[in-house]
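give me a 3D structure for the following:
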Amino acid sequence: MLKAVLSVKENIQIEKFPRVIAFLKRNSVGYEPKKSKVLSREEIDQFLATASDEAYLLTKVALVIGLCGACRREELHSLRVQDIIQKDDNCLLVTLADTKTNIKRVFPAVGEGNVVNPVELYGKYARLRPKNVPHDYVFISYRKGKCTVQRVGIHSFGKMPSLVAAFLKLPNSNEYTGHCFRRSAATLAADADVYLTSLKRLGGWRSSTVAEGYIEESIEKKKKVCKMLMGEK
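Next up is the predicted model:
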């Protein structure tokens, strides 16, 4: 970030100052950036299965799409009705045209064998959409079983993971931030032994280092590695 700001604002190339770079590296030793907590597969399934649609339908739809596409809150906020197509009774095809890296992503949300069917869940939400909505954004406000014409704000998406955590009575629910859905998707994919190249495509990451930074340390994953090292089959 410092490199980009100096280059754009002051036309200074920080690479020409090796002592500054060395100083910054020394001072960053031991620094751990604060990251959002992630939701486990069991916690996600529990929320989808037990939370009432009357109170949480909007959050459920955002959670399912956010997980399946490792979406940022900005990407959910900019999603339009024409970006979601029903392929069959168990699959939605979602296109993210407006992304941070300007890389269009297309991903399926599949319901076969899952706790909820994304097609049915999204269909229930879409049918509540008023006819006089003056825009084509997917997510509109939802309260007590009814939708309004008002578009869901970007900060509301940032609060949704903490609402899920609070419903599940997880400790420190405020630490489940707007990046929770994206980090949870990356962690679940890594736990399922998804190849790094596939993970990068899922989240639209160009850098392997950045993609790996989204993966939460998993005890279950470490158990698999330990069993392999110990020769257990």
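
drop to CA atoms for contacts and neighbour counts, all remaining ones
Fine.

what about the helices in the chain?
The residue ranges that make up the helices of the chain, judged by DSSP state H, are 2-10, 18-27, 41-50, 53-68, 73-77, 118-126, 154-167, 180-191, 196-203, 208-213, 219-229.

to check against the first, give me the structure of this:
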Amino acid sequence: MAGKRKNDGYKPKKSKIFTREEMETFLQMEIFLLMKVVMIVGIAGACRSQELCDLNVDNVQDMGNVVIINISDSKNGTSRTFTTTADNDCSICHLAIFKK
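Got it, this is the predicted structure:
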């Protein structure tokens, strides 16, 4: 019976997350360009941290108004491709950040 009470008082740590407004504010800033690109790729492609670390320039193709990103070695062993485009609805153009 003593083993059931070992976890009394334990409170797991909650991860802090950015709100949409905080991300838009960050993207509008004039600094941290690489971090902005990593954030856009990570969100647009639902990437794991290791996939972002393994990404290199050869995996990214600029086709003008579309950027094609290929994740070749994912955790489950399959490769996947996703795109990011110029979105007219968004106040911040992700494609312009990529091209900088």
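
picking up where we left off before, nearest to residue 35 of structure 1, out of the helices of structure 1?
Closest approach to residue 35 of structure 1 among these (C-alpha to C-alpha): helix 180-191, 8.6 Å.

neighbouring contacts of the closest one?
With contact meaning C-alpha atoms under 8 Å, 6 or more residues apart in numbering, helix 180-191 of structure 1 is reached by 36-41, 63, 66-72, 161, 199, 203, 211, 214-218, 220-221.

buried subset of those, written for ChimeraX?
Applying 16 or more other C-alpha atoms under 10 Å to those, the buried members can be selected in ChimeraX as follows:
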select :36,37,38,39,63,66,67,68,69,70,71,72,161,199,203,211,214,215,216
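
report the separation between the residue nearest the centre of structure 1 and residue 24 of structure 1.
Nearest residue to the geometric centre of structure 1 (C-alpha atoms, centre = their mean): residue 182, 2.4 Å. For residue 182 of structure 1, the distance to residue 24 of structure 1 equals 29 Å [C-alpha to C-alpha, to the nearest Å].

now do residue 103 of structure 1
Plainly put, residue 103 of structure 1 is 31 Å away from residue 24 of structure 1 if you go by C-alpha to C-alpha.

the more surrounded of those two?
Counting neighbours by other C-alpha atoms under 10 Å for residue 103 of structure 1 and for residue 24 shows that residue 103 has the greater number, 15 against 11.

so how far is residue 201 of structure 1 from the more buried one?
Residue 103 of structure 1 is 10 Å from residue 201 of structure 1, where distance means C-alpha to C-alpha.

same check, this time on residue 110 of structure 1
The value you get for residue 110 of structure 1 to residue 201 of structure 1, if C-alpha to C-alpha is used, is 17 Å.

more neighbours, the two?
More neighbours surround residue 110 than the other of residue 110 of structure 1 and residue 201, with 21 against 17 (other C-alpha under 10 Å).
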